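Undergrad: only geometry, no sequence info:
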């Protein structure tokens, strides 16, 4: 999984005013928080009162911009009053902030007058904060599906093509949050071209759609807390509701109505849309990609993860369902077995059995013997051997499809603890008996805090990022994803002279310094951990040797 992309895509600094549980706004002080909440909740009187107080404070200063303080109000993520109002669909607040609306006079609540002193001169107000750098109010109105606000911003000069950090555009965020109406508006009225909507990681529209949040992928399910029947589908609310089915209208619109959108495109880390949809746990979208675009789980990403591997790492029931589908319906092994029997991938059990019986009658060794010439001559031995082998291949293919449901073996070899133990201890013969004992035996010994097990698991985790190295802050999270257990906290060392708590990087070096190295970026100060010798290539080679 491309974790840099994942971090960007999961940044949620704006919540809609209709969300049931609104996350608190984080700000540097109570006054700032109160003003931002007023913009989000549509409480215009709070902003007016603050502006009046500022005007009274600076009334003796000629030429002083009385709105400077309001313009500089931001949350800890860098979002201004304008961003929060746009993200919460508060057009009245936007009008007030940009001087395009009217306000009530102090003397008569029924009388209104135009705003002549705007707080913001432009609706395009990019965030300066590092994580969401460059995002404008339009990014958030599109992200939250507010078509009316999106139209209002565009009509007042908002740039629909504006690229924020990592090349993120308003359209990409609308796709990610599955807002078909907003996507249509941007394409039809603002000349956005979906085929050109590629971010700096080479992620296209289908990559974004694949990692849509679960509540946005299933909003028509009446069991969902966020049911809103947006795309006019009929939600059943039953337990058979397939995860991700509400993504299909947008998927079909992109694939069938938008020219040159590359559904099968792979991004920089080797992820296809199938990888992303599997990581998102969206079974219906995975099925759509497989059935309509013949996408198979036959190619790992640059970290060695198949789509099924990513689904495994998510560790939820719906992801388990996706992983099973990928292994039974989208594997290379299933395609091979179907090809041997001459049946399509979607063949039913009846069709598979019929095809097998026909080929068995043609290739059965007994029938071949019955066809031997009566004059006593024999056919070449190699030909008989080839016929026998073909018959046995047909038998194996039939058994694979009928008894094993065509199950494949997609798995990242680096997630095999026996293999990683071998690589971590390639100069130590003491562990070979453990390796030979198999994975079940090793899993029974996971509680052993020995350095061999720790090193093997750590190397597998680091290989998720390849030669780029992994930010030390991500190690614990990725450890849990790869191995399904929490990162092992160190045991207290009574003999350690320095009683001060060690940093995670120090602990990693202490326990695995012979197989890893730790570097600090001089510019950003980020600490990254690298494998010293083990690489994706060495894992693949070791796996191939068996």
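TA: Perfect, thanks for sending it. As the structure is a prediction and not an experimental result, all values here were calculated from the model.

Undergrad: only C-alpha atoms for contact and neighbour calcs from this point on.
TA: Will do.

Undergrad: just so I have it, where are all the strands in the stretch 101-250 of the chain?
TA: Taking DSSP state E, counting those that start in this stretch to define them, one finds strands in the stretch 101-250 of the chain at 102-104, 112-114.

Undergrad: okay, pairing it with this:
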């Protein structure tokens, strides 16, 4: 649970710590230095450490600021910020001089080493890994290892440095790139969501990873689309398809030619040859010809998207509706099916826009309704998709297992069960 933020106090002190203005800090009273805190609970020492100002760190510790103090929103210490921002000298000072825990745990058991991996701070990563009191292979409360963190690197990361650190990290922790976290995400899922085509390609081509669904049925390609990275999604859906090599071998047998599964031109050439050999108009076998077509289409289309993320198919389960919110209702159910413990109304817009990054115009803006009116609207207009409890927590009105069963129906009655 996120702790309540506080109003920033003594912002000028925090700014001085951020910019390294030691003279200003020395002129400030000890009470002001101790009282300076930002909206997230970070002290002046957090800011000085994260900004890499060694002398400011030394002075603030001499004025009784605690070098191990955790900030209030997620429990991170000055060392966490120094590691995250690549401040190796400050990390050494905090650990070796002030004896802070090198493997200090923030909320959810997040460590300084994990944050250094997330930001690909290579020098800090190597320094922390060299210490016997740092567990580089630690898995946090969400089931994420350092491999997941490094896959979430910023979009600005330098490609060569990123891949070099991935290779190094794998050796340091004897890493398993198939490790899944509590959401069922492998590092491949994280790299896809972050838009790292270079890392996805490395994991697929050098490490043999292939598409697998997460706990909600989403493939890495689905998460790439969610992050707005269509080029990554296309690569993963095709090249990383788990049965691609087998399908390519089948097409090669049908065509009597060699097939390179990674080369679109090779696949097209083989399909044309197979079609000439087996087309019914050429005295071929219609069933074999259909098999050629299906095999080729699977190679071209790749891994199908998660049907639970298809608002059109979900909408068909809800039946016809004259409500102007019909399409929103279908999308709403898509979002809520991935929130088994419920979703706070205040978080709905962000989660909705993340699920539909290029198609969220149907969302009824809270500013047009107010949250109380929006909750009432959901109860009245979207009861087929959503239940709203007394605490304004949203829940899917249909069980995920029921929706999955209906989506897989081949014929039969597609009408959905009544909402609980």
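TA: Cool, got the structure. Everything numeric in this text was worked out from a predicted model, so none of it was measured.

Undergrad: So after superposing, what's the score?
TA: Overlay of the two chains. TM-score (TM-score structural alignment, normalised by the length of the second structure): 0.84; 398 aligned residues with a CA RMSD of 3.3 Å.

Undergrad: a markdown table for the strands of the stretch 101-250 of the first structure, including mean neighbour count and distance to residue 350 of the first structure?
TA: A markdown table is the format used below for the strands of the stretch 101-250 of the first structure (neighbours: other CA atoms under 10 Å; distance: least, CA to CA, whole Å):
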| stretch | mean neighbour count | distance to residue 350 of the first structure |
| --- | --- | --- |
| strand 102-104 | 16 | 71 |
| strand 112-114 | 12 | 75 |
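
Undergrad: quick one, which of the ones you listed is nearest to residue 179 of the first structure?
TA: strand 102-104 (30.6 Å; CA to CA).

Undergrad: Can you check which part of the second structure the closest one sits on?
TA: Mapped onto the second structure using TM-score structural alignment, strand 102-104 of the first structure spans no residues at all.

Undergrad: Which residue comes closest to the residue nearest the centre of the first structure once chain neighbours are left out?
TA: Geometric centre of the first structure, nearest residue: residue 211, 4.1 Å, by CA atoms, centre = their mean. Counting by CA to CA, 6 or more residues apart in numbering, residue 280 is the residue found nearest to residue 211 of the first structure once chain neighbours are left out, at 4.6 Å.

Undergrad: And the one you found? What does it align with in the second structure?
TA: Here residue 280 of the first structure is matched to residue 194 in the second structure, going by TM-score structural alignment.

Undergrad: Okay, its match and residue 153 of the second structure: tell me how far apart.
TA: Distance, residue 194 of the second structure to residue 153 of the second structure, using CA to CA, to the nearest Å: 7 Å.

Undergrad: ditto for residue 90 of the second structure
TA: Per CA to CA, residue 90 of the second structure is found 22 Å from residue 153 of the second structure.

Undergrad: now swap in residue 199 of the second structure and tell me
TA: Separation of residue 199 of the second structure from residue 153 of the second structure (CA to CA): 10 Å.

Undergrad: which residues do those two both contact?
TA: Common contacts of residue 199 of the second structure and residue 153 (CA atoms under 8 Å, 6 or more residues apart in numbering): residue 191.

Undergrad: Adding distance to residue 254 of the first structure as columns, could you present the strands of the stretch 101-250 of the first structure in JSON lines?
TA: Shown next, in JSON lines, are the strands of the stretch 101-250 of the first structure (distance: least, CA to CA, whole Å):
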{"stretch": "strand 102-104", "distance to residue 254 of the first structure": "40"}
{"stretch": "strand 112-114", "distance to residue 254 of the first structure": "42"}
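
Undergrad: Would you mind telling me which of residue 90 and residue 153 of the second structure has more residues around it?
TA: A count of neighbours by other CA atoms under 10 Å puts residue 90 above the other of residue 90 of the second structure and residue 153, at 25 against 22.

Undergrad: which residue lines up with the more buried one in the first structure?
TA: With TM-score structural alignment as the criterion, residue 90 of the second structure matches residue 149.

Undergrad: Its match against residue 93, yeah?
TA: No. Using CA atoms under 8 Å, residue 149 of the first structure is not in contact with residue 93; the gap is 10.9 Å.

Undergrad: so how many other residues sit close to residue 161 of the first structure?
TA: Count around residue 161 of the first structure with other CA under 10 Å applied: 16.
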